[in-house]
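A.B. asks: give the three-dimensional model of this entry:
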Amino acid sequence: MNRVLSFLFLLAGVNSHAQTYTLQQAIDTALSSNIPVKQSGLLVQTSKVYLNQAMLNRLPYLTADVTHGIYNGRSIDPSSNGYVNQNLNSANYQLNSGFVLFNGGSIQSTVKQNEAAYESSKLTWQQAKDNLVLNVILAYLQVLNNEDLVASAMNQAGVSQKQLERLDVLNKQGAIKPSEFSDLKGQYMNDQLAIVSAKTALEESKLSLAQLMNKQYDKNMKLERIDVSEFLANYTASSQEVYQSALEQFPLVKSVELQTKSFAYGSKAARGALFPTVSIGGGLNTNYSSIAQNAAGKISYDNQLKNNVSTSVGLGISIPIFNRLQQRNRVKLADIQLKNSELEEERTKTLLEQQIDQAYLNMTNAYDRYKVLLEQVAAYDESFKAAEVRYNSGVGTSIDYLTAKDRLDRANINLIIAKYDFVLRKKVLDYYSNPSTLRQ
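C.D. replies: Reported below is the predicted structural model:
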């Protein structure tokens, strides 16, 4: 098999510069290049910004205001608060700060809402990466599957070619019926068509893998072989065990649970806004006037700033009495969002259980098919060997020989497909039960 694969790659024109990927390299390349995964990562950064802002909203605010003015004609002198009718320049400097003491817990609930949303976005990102990893693994195995099918088709063609060469000699000697030679030649051409079809499927699977890796398709791309025989043992866990494990470890499940938690805090935040808001604030103020003076004459800029300093401290209560029911409708909308999130969580878990049941059924059927085909290949192999001996000795007919060969060829192809199909199905269940195993 390995010699045939080497010959296949030689025929395909593989050169020494062809990129060879291990499974881990293919996964790493896809994770670093896949655009949807990168976009999901940006959503995590966005959620982090919202969380940071929600946490900063708990701090006091601090503002500074600077105002300079030039007045002509009748105006108010800031130094005396009296009317003057002359040109003046003025300046005012203010520093204000405030802090919310109580608003029904709305600020803190908003922080928790954004914390849950941020954690949910990280798990959604992880789910996107896990989905990609699974798809890369499946695509990688599909390439290996098609490589084996190409090798099998070439082996089948090789057997036909040897027999055809033997019959060609006999046909030229008149030792066999011409129809026997033409029958086998037809079979040989059928084997050639099978090689073409298998090679086409191989290149299509390479293209699919390259697209997942966000790489340009290269027909010379090579993959490191994996011994799939170690994955051919029967699956021991039940579908219910897989589902229970998925509820504990599947990122999507944790993500929707955190989304529900986020919306629950969003509802609390909306209700908190129905309560009065108690806040405390203070300010520092000073000003300057170009016409300010005292008995000694015009007051300097620095002295005015020092002399005109004033401070203020205030405690305020804002009571929502009637605002056209806007806030109460916000509460209703928040409750609707929470209910919808709860339904989405329930739907996600139900759909997950259904998908696992289907995947488990597919895996079980694939394993049963694989076991049956193992026995079928062994049986048809014995039949073909016997038919070949009889045909070579002149006892059997070409029809018997070709029938036995066709059965063995089909069984071998079906066995290869069944083997990889079973491995793929197991990988899907591993994805559900413990996604972290795919990341290794």
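A.B. asks: please make it C-alpha for all contacts and neighbour counts, starting now.
C.D. replies: Noted.
A.B. asks: now the residue nearest the centre of the chain: which helix or strand?
C.D. replies: The structure's the chain has its C-alpha centroid closest to Ala128; by CA atoms, centre = their mean the separation is 1.4 Å. When elements are assigned from DSSP states H and E, Ala128 belongs to helix 106-172.
A.B. asks: thinking again about what came up before, quick check: closest non-adjacent residue to the residue nearest to the centre of the chain.
C.D. replies: Excluding the flanking residues, the one nearest Ala128 by CA to CA, 6 or more residues apart in numbering is Val37, at 6.0 Å.
A.B. asks: want to put them side by side, so please do this one too:
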Amino acid sequence: MKTPPTQILRQLAVAGVGTLLLSAAAQPALAQTTSPAQPPAGSVPPTAPSGPYSLQRAIDVALQNNLTIRQQQLSVENTNAILRQSRAAVLPTANASASQSWNYGTNVDPLTFQFQNQTTRANNFSVSAGLNLFSGFQVRNTIKRNQLDYQAGLSDIEKSRNDIALNVASSFLQLVLAQELVRTNEARVNSSQQQVARTQKLLKAGSVAESNLLDSQAQLASDELNVITAQNQVAFYKLQLAQLLNLTSATGFEIEVPTLPDPDDEASFSGNPDGTYQTALGLMPEIKAADLRVQSSMRTVDVARGAYYPRFTFGASVFSGYSSARIGRKLSGDSTIVPSGLIYEVTPTGPKAVPGLIAGIPQPRFETLPEGFTSQVKNNLGKQINFNLSIPILNGLQVRTNVQRSQIGVKQAELQAEQSRLQLRQNIQQAYADAVAAQRRYISAKRQTEALSTAYRNSEIRFNNGLLNGTDFNIAKNNLYGAESSMIQAKYEFIFRRKVLDFYEGRGLTL
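C.D. replies: Below you'll find the predicted structure:
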């Protein structure tokens, strides 16, 4: 499941101080709320190669190994095959067929159409062709609709690639933040260890009470717990990022920690969300895909309306056959005298038959033989052409219902396109608001850290001189560390929001 941009924009909010102060029992809940957007499944690539990963390298590997993108690519290939098939529908059809059969007992000869009671062998051969001359422009509109669906599928792939890149960038920055918080907490542990050592010396000298040492040791234990918690967060985000890259293991997986400027190194952040939105409309693939599907749904209406029109087709065929029962006559070379009547002679009294004489006409003799295969195929050759006109009159209102359903589909596609634009506008507005708020929070947290640093040094001097108890000293110390954590969190939150806005403006995700 891909993480939507609005959720990505809020993922950094769970990191930082709140994360590090969570107890061990709270860790599973955090893991559920920030689960990887694309877990590995099926066949996965090998483990991470040697060498740390930059953000760009991590994005490239994630895009190469992601199974969702592979599935979408196969879906687009299927859509392309449908497009090729619809284009081929304008071509004429041609088919050839041949058959051979044996008839036993009483049957009708397929060529002589006579009843007979004998075993016969029959062959039939035919070649036919057809051409769709007119079908309400359904074929043409189907081709255009499938072209739009194919282009929308390509945009869907690009949308998935963008979502994966945002997910990787979010996890990458969360991992960088977690590593920096580990270093910060380790520095706190080192400071607490030094403080415990100093307190032990002061206790031996009688300068402080034993309770101060106990407070320092309790603070050291808390700082060590925070280090373990931060290290667990590093391991979690490292595993999350490795899973986004679809690697089999996070062992040996490291990242390049970039050098990032502080938010107050640049002027106060300001921008024009509407300008970024107008730029993003022409760049974001989800907007293009939504518009293409609106056009596709309109073509579906045209295809449905095409069923109102008559259909006109042309066809032609050639056929022949053979039957073993068919016989033919053949001259034998002999002839037979066939009597034709009496012979008369002319007498004065009129014609008179000559007794004993009969007139005869020679007739040729024929033999009845089965007709040969080649001769039958040649003599039985038939040809046919036909034109077929089909006029729809009433078909249970199916065409009308299909048109109405396709018109509803257009409205749904238009609403989806409008929803995509609204979501994009809200994401950009939220990113701008969060970036401004993060920069302001960083500047305020930095001033707070500077003030608390001075207060902490003063408290440390008073504590070492026995003028401040351990509880108040630890409060001053924790206040300083809390301000430092808030400042670090605000820094990375601002960086991520800025990168999201750069992404919407087509500048890519780079650190």
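A.B. asks: quick revisit: trace the residue nearest to the centre of structure 1 over to structure 2, please.
C.D. replies: Under the alignment defined by TM-score structural alignment, Ala128 of structure 1 is paired with Ser160 of structure 2.
A.B. asks: its match and Gln71 touch, don't they?
C.D. replies: No - with contact taken as CA atoms under 8 Å, Ser160 of structure 2 and Gln71 are classed as non-touching, separated by 11.0 Å.
A.B. asks: about what we covered before: what about the residue nearest to Ala128 of structure 1, how many residues nearby?
C.D. replies: Number of residues near Val37 of structure 1 (other CA atoms under 10 Å) recorded here: 21.
A.B. asks: tell me which residue of structure 2 matches up with it.
C.D. replies: Val37 of structure 1 maps onto Ile69 in structure 2 when the alignment is built from TM-score structural alignment.
A.B. asks: and Leu11 of structure 1, how many neighbours does it have?
C.D. replies: Other residues near Leu11 of structure 1 come to 9 when the count uses other CA under 10 Å.
A.B. asks: oh sorry, the question was meant for Leu10 of structure 1
C.D. replies: For Leu10 of structure 1, the tally of surrounding residues (other CA under 10 Å) stands at 11.
A.B. asks: which helix or strand contains the match of Val37 of structure 1?
C.D. replies: Taking DSSP H and E as the definition, one finds Ile69 of structure 2 inside helix 67-88.
A.B. asks: and the helix or strand following that helix, how far from structure 1 on average?
C.D. replies: Secondary structure here is assigned by DSSP H and E; on that basis, the next helix or strand after helix 67-88 of structure 2 toward the C-terminus is strand 93-103. Its matched residues in structure 1 lie on average 1.7 Å from strand 93-103 of structure 2 after superposition (mean CA distance after the TM-score superposition for structure 1).
A.B. asks: tell me what strand 93-103 of structure 2 is packed against?
C.D. replies: The criterion is 3 or more CA pairs under 8 Å, 6 or more residues apart in numbering; DSSP states H and E, and the helices and strands that strand 93-103 of structure 2 contacts are strand 120-134.
A.B. asks: onto which residues of structure 1 does the strand it packs on map?
C.D. replies: Against structure 1, strand 120-134 of structure 2 falls on residues 88-102 (TM-score structural alignment).
A.B. asks: which residue in structure 1 lines up with Glu256 of structure 2?
C.D. replies: Glu256 of structure 2 maps onto Glu224 in structure 1, by TM-score structural alignment.
A.B. asks: check contacts around its match.
C.D. replies: Residues in contact with Glu224 of structure 1, defined by CA atoms under 8 Å, 6 or more residues apart in numbering, are Thr20, Tyr21, Thr22, Leu23.
A.B. asks: kindly reformat these as TSV containing secondary structure.
C.D. replies: Putting those into TSV (DSSP: H, G, I helix; E, B strand; the rest coil) gives the following:
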residue	secondary structure
Thr20	strand
Tyr21	strand
Thr22	coil
Leu23	helix
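A.B. asks: where exactly do the strands run in structure 1?
C.D. replies: Listed in chain order, the strands of structure 1 (DSSP state E) span 20-21, 61-71, 74-77, 82-85, 88-102, 222-223, 277-289, 293-294, 297-298, 310-318.
A.B. asks: among those strands, which is nearest Leu408 of structure 1?
C.D. replies: Put simply, out of these the one that sits nearest Leu408 of structure 1 is strand 222-223, at 28.0 Å, with distance taken as CA to CA.
A.B. asks: what does that closest one rub up against?
C.D. replies: Counting contacts by CA under 8 Å, 6+ apart, the residues outside strand 222-223 of structure 1 that touch it are Ala18, Gln19, Thr20, Tyr21, Thr22, Leu23, Tyr140, Leu144.
A.B. asks: ranking those by neighbours, who comes first?
C.D. replies: Tyr140 (25 neighbours).
A.B. asks: alignment lookup: that residue to structure 2.
C.D. replies: With the correspondence set by TM-score structural alignment, Tyr140 of structure 1 lines up against Phe172 in structure 2.
A.B. asks: Asp368 of structure 1 now?
C.D. replies: The pairwise alignment with structure 2 assigns Asp368 of structure 1 to Arg440, based on TM-score structural alignment.
A.B. asks: relative to Asp262 of structure 2, how far out is that match?
C.D. replies: Computed as CA to CA, to the nearest Å, the Arg440 of structure 2 to Asp262 of structure 2 distance reads 12 Å.
A.B. asks: same deal with Pro355 of structure 2?
C.D. replies: Going from Pro355 of structure 2 to Asp262 of structure 2 by CA to CA gives 145 Å.
A.B. asks: out of the two, which sits in the more crowded spot?
C.D. replies: With neighbours defined as other CA under 10 Å, Pro355 of structure 2 and Asp262 compare such that Asp262 has more, 17 against 9.
A.B. asks: surely the more buried one is in contact with Lys491?
C.D. replies: Yes - the pair formed by Asp262 of structure 2 and Lys491 meets the contact definition of CA under 8 Å, at 6.5 Å.
A.B. asks: give me every residue that touches the closest residue to Val228 of structure 1 other than its chain neighbours.
C.D. replies: Of all residues not flanking Val228 of structure 1 in the chain, Val423 sits nearest, at 7.3 Å (CA to CA, 6+ apart). For Val423 of structure 1, the residues meeting the contact criterion (CA under 8 Å, 6+ apart) are Val228, Phe231, Leu232.
A.B. asks: adding distance to Arg410 of structure 1, write those residues out as JSON lines.
C.D. replies: Written out in JSON lines, the entries for the contacts of Val423 of structure 1 read as follows (distance: CA to CA, whole Å):
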{"residue": "Val228", "distance to Arg410 of structure 1": "21"}
{"residue": "Phe231", "distance to Arg410 of structure 1": "23"}
{"residue": "Leu232", "distance to Arg410 of structure 1": "21"}
